[in-house]
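A.B. asks: After the sequence you'll find the predicted model.
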Amino acid sequence: MSIDPAKLQMFENRLQKVFKHTSKIARRQNITCYRVYDDDIPEFPFSIEIYEDHVYVAEYQRRHGMEEDVHDAWLDECLVKIAQILQVTEDAIFVKQRVRKEDRQSQYQRVAQEKNEFIVQEAGLKFKVNLSDYLDTGLFLDHRITRSMVREEAAGKKVLNLFCYTGSFSVYAASAGAAVTSVDLSKTYLAWAEVNMQLNDLTPAQHQFIHADVLQYLDTLKLNTFDLVILDPPTFSNSKRMKEHLDIQRDHVDILNKVLLATKKGGVVYFSNNYRRFILDEAQIAATSIKDITNQTLPFDFQQKMIRKCYRIVK
C-alpha cells in the first residue's frame, strides 16, 4: 500500500514551501541548526530539524491504524520525499518515534546505542549532538535566542543553570566570562555538558557540575549567591531518582521563591517551561519585576508553534 498521492503532494508542497522560507532566513542569520516542519499536516505527524549536513525526523506516535509493515513502507516513502526536498542523502536522515510530551523527563532514557554524534555550531560556539540514541538531540533549538540573551549579560557573573541538560546555556554564559554552576540529575548529561565546555576551549575545572535532584539541591543554596539563574524544568517528573514528584504548575511558586532567595538583589532569573496551559502566579512570587518574554525569545523557525513559556524575573 502506498500513500495517497494527493496527500503526499500536500506534504511535499508544505515541506518545500517551509524549507524554502526557513533556509533563506537561516542562511541570512548564519544559523545551521533549525526546525523546518512540526506536525503541520495531521496525516504527516513529524518534527523535522536540520543539523548542518544531517536531518533529524521525529515521528509523533498516533493511532494511524496501519499494520507495522504498511507503516514502515509509508515511513520509507515519506523519508524519500524528505531527502529529496531537503537535498540530503537518505543515510543523512535519523528517525525516531516519540510520544508528544510536555515534560523532558524522557530525555534521560537511552533509546539506542548507535552513537551518531556530530559537532554543530551555533552563534560561534560548538555543541555535540546525538541524533540516534536519545529522544532529544542534546540541543533544544527553541532556546537559541534565550541563550544569546544570557550570554549578553553573563560577563563576570556567578551563574546557576538548573536542570542544565547538556549545558548549552552554561557554555554561552561561560564563553562570556561567567563562573557557572550546572546542576542536573543525569551524570550522562553533566558529562556531556563538560564535553561541550571543552569543545569551546573552556576549562570545566573552572566551573561546577553538580549531580543532584534540583528540588533537594535548592534547599542547600546559600542566600544572595548568584547574579543570574537559568531555570528550565520539565513540566512533570516522577523519576525514581527524585525524592519528590515535580508538577511545574503546582510547584513553580515554591521553586522560584527558593531560587530568588539564592539570587542577589537585582539579579535575574530566566524561567521557562513547556506546559502549554501554564499560568504564572505572579502575586505569590517575591520579585521586583516579572516580564513575559515568550514572544521575543521564539526563533523564526518556531513562530507557528507556541511551544513554551519564558519569563525574565528580577529579584
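C.D. replies: Nice, thanks for sending it over.

A.B. asks: For the rest of this, base every contact and every neighbour count on C-alpha atoms.
C.D. replies: Noted.

A.B. asks: mind listing the helices for this structure?
C.D. replies: For the chain, applying DSSP state H gives helices covering 5-28, 68-86, 144-152, 168-175, 187-199, 214-217, 248-261.

A.B. asks: tell me the most buried of those helices?
C.D. replies: Highest mean neighbour count of these: helix 168-175, a mean of 26 (counted as mean count of other C-alpha atoms under 10 Å).

A.B. asks: and that one, what other elements does it pack with?
C.D. replies: Packed against helix 168-175 by the contact rule (3 or more C-alpha pairs under 8 Å, 6 or more residues apart in numbering; DSSP states H and E) you find helix 144-152, strand 158-162, strand 179-184, helix 187-199.

A.B. asks: redo that, cut-off 6 Å
C.D. replies: Judged by 3 or more C-alpha pairs under 6 Å, 6 or more residues apart in numbering; DSSP states H and E, the packing partners of helix 168-175 are helix 144-152.

A.B. asks: dropping in the other structure now:
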Amino acid sequence: MSDFSAFFNRLHKNARHWGKWARRQSVTCYRVYDRDVPEFPLAVDIYHDHAHLQEFDTGWKMLDDEYALWVAAARQHAAEALDLPLQHITYKLRARQRGESQYEKTGAAGDDFNVEEGGHRFIVNLDAYLDTGLFLDHRITRRMVQERAAGKRFLNLFAYTGSFTVYAAAGGASESVTVDMSNTYQDWSKRNFALNHMDLARHQLVRADVFTYLDHAVSVGKKFDLIVMDPPSFSNSKKMQGVLDVQRDHPRLINACLQLLAPGGELFFSTNLRSFKLEAAELKSGKVQDISARTIPEDFRNKKIHYCWLITA
C-alpha cells in the first residue's frame, strides 16, 4: 500500500488556500488538486460540500484487490484532508474518452443536488455519469457570454447541460437555441432552465446532431448574434451523420457558424484536445482572437485545460 501522507498534506494545504480564494470569489465549485504529486494522478474538484476525485489512467498495473484498497485509501485520505464525510467523496477512473463515453452511465445511481455559480443554480450529479453536469474550467467563459448577451440571439452547440444558455439568458439574450443530441442532457438542460426560471417559449431546446442542425440552419437563413461551440474531441455516436474528429472537422463547423452569424456577431469556439491546432487559413472571413489565457480560471492556471477563440463575423 502506498504512503498517502504526501497526497494528504498537499490536498489539505491546497484546500485551505483555494477555500479562502473561493470564498472571496463567491465560488462554490472549484479545483483543489490536479496531479500535484505524481504518485497520486488525481484531479480533485469541490462541488459545494462534496468532492469529485478523478484518477487519470497512467497505465500503472495493480491487482484488483490491491487497487480496491488503494482507491479506498485515496477516498479516506481525501475525506480527512477536506473535512468532508466519506459518503460525499466520489471516485472515478477517467480513461481516454472515446465516442459516447461521457454520455454513458457509470452504474452508480448517485443523487442530484444543486450548486451555485455566478448567481445561477445548476444541477450536478457526481456519480451517475463520467462528467458531472458542470465543466468548471469554463466558469470565466460563461461570464463573458453573459456580459455580451443583452438583446442577442444566442446559439449553444454541443450544449451538454445548457449552462452557457443559462448565463446568456441571465445576461438578457432575446432568444436562444440549445442543441445537443443526447436526450439525457437535453432533459438536464430543461431542468437547469426551470431552476433558473427561464422562459421556455424564448429559449428553445433542440435534440439534434450538430452537423445536421447547422446544415439546416444555414439552408433556411437563420441568424444569430452570439454562438458558443465546445465540441467533444471525438465522437462516433450512431446518432451523428458520421464520426466527429474536432481536429479534422473544426473548419467545417466554424465556417457554418460564421454563415449563421449576423454582421458583427461573435463565436466562442473551444476544445479540450491538448494537441489541437486551429487551421486559421481554412476559415472564412472573420477576426480570430486566441483568448485561452483569459478564459482559464485561476484554480486551473497550471494546466492547459482548454483552448478558446473568439471569432467575429
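C.D. replies: Structure's in. What do you need? Only a predicted model underlies this, so the values are computations on that prediction, with no experimental measurement involved.

A.B. asks: Tell me how they score on TM after superposing.
C.D. replies: Here the superposed chains carry a TM-score of 0.95, computed using TM-score structural alignment, normalised by the length of structure 2; 310 aligned residues with a C-alpha RMSD of 1.4 Å.

A.B. asks: returning to what we had before: adding distance to Phe44 of structure 1, write the helices of structure 1 out as CSV.
C.D. replies: Shown next, in CSV, are those (distance: least, C-alpha to C-alpha, whole Å):
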stretch, distance to Phe44 of structure 1
helix 5-28, 7
helix 68-86, 8
helix 144-152, 26
helix 168-175, 30
helix 187-199, 31
helix 214-217, 37
helix 248-261, 31
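
A.B. asks: can you tell me which of the ones you listed comes nearest to Phe226 of structure 1?
C.D. replies: Proximity to Phe226 of structure 1, assessed across those by C-alpha to C-alpha, is greatest for helix 248-261 (9.1 Å).

A.B. asks: how big is the offset of the closest one relative to structure 2?
C.D. replies: Here the mean offset of helix 248-261 of structure 1 against structure 2 after fitting is 0.8 Å, by mean C-alpha distance after the TM-score superposition for structure 1.

A.B. asks: Mind checking the helices of structure 1 for the one nearest to Ser239 of structure 1?
C.D. replies: helix 214-217 (12.2 Å).

A.B. asks: which residues in structure 2 does the closest one align to?
C.D. replies: Per the alignment by TM-score structural alignment, helix 214-217 of structure 1 matches residues 210-213 in structure 2.

A.B. asks: once aligned to structure 1, how far is that stretch on average?
C.D. replies: Overlaying structure 1 shows stretch 210-213 of structure 2 at a mean distance of 1.0 Å from the equivalent residues (mean C-alpha distance after the TM-score superposition for structure 1).

A.B. asks: Where in structure 1 does stretch 285-294 of structure 2 align, residue-wise?
C.D. replies: Using TM-score structural alignment, stretch 285-294 of structure 2 lines up with residues 287-296 of structure 1.

A.B. asks: Straight-line length of that stretch, end to end?
C.D. replies: 21 Å (C-alpha to C-alpha, to the nearest Å).

A.B. asks: list the buried ones in it?
C.D. replies: Across stretch 287-296 of structure 1, burial judged by 16 or more other C-alpha atoms under 10 Å covers Ala287, Ile290, Ile293, Thr294.

A.B. asks: For the first one, which non-adjacent residue is closest in space?
C.D. replies: Closest residue to Ala287 of structure 1 apart from its sequence neighbours, by C-alpha to C-alpha, 6 or more residues apart in numbering: Lys315 at 4.5 Å.

A.B. asks: distance of the one you found from Arg100 of structure 1?
C.D. replies: From Lys315 of structure 1 over to Arg100 of structure 1 the distance is 34 Å, taken as C-alpha to C-alpha.

A.B. asks: Check Lys222 of structure 1 too.
C.D. replies: Counting by C-alpha to C-alpha, the gap from Lys222 of structure 1 to Arg100 of structure 1 is 37 Å.

A.B. asks: do Asp281 of structure 1 as well
C.D. replies: Relative to Arg100 of structure 1, Asp281 of structure 1 is positioned 26 Å away (C-alpha to C-alpha).

A.B. asks: Same check on Val159 of structure 1?
C.D. replies: Distance from Val159 of structure 1 to Arg100 of structure 1, counting by C-alpha to C-alpha: 31 Å.

A.B. asks: next one: Asp232 of structure 1
C.D. replies: In terms of C-alpha to C-alpha, Asp232 of structure 1 sits 18 Å off from Arg100 of structure 1.

A.B. asks: Settle it for me: which of the two has more neighbours?
C.D. replies: Comparing Asp232 of structure 1 with Arg100 by neighbour count (other C-alpha atoms under 10 Å), the higher total belongs to Asp232, at 19 against 11.

A.B. asks: I'd like the distance between the more buried one and His211 of structure 1.
C.D. replies: Distance from Asp232 of structure 1 to His211 of structure 1, by C-alpha to C-alpha: 16 Å.

A.B. asks: returning to that earlier point: from the buried residues of stretch 287-296 of structure 1, which two are the most distant?
C.D. replies: It's Ala287 and Thr294 that sit farthest apart of the buried residues of stretch 287-296 of structure 1, by C-alpha to C-alpha, at 18.3 Å.
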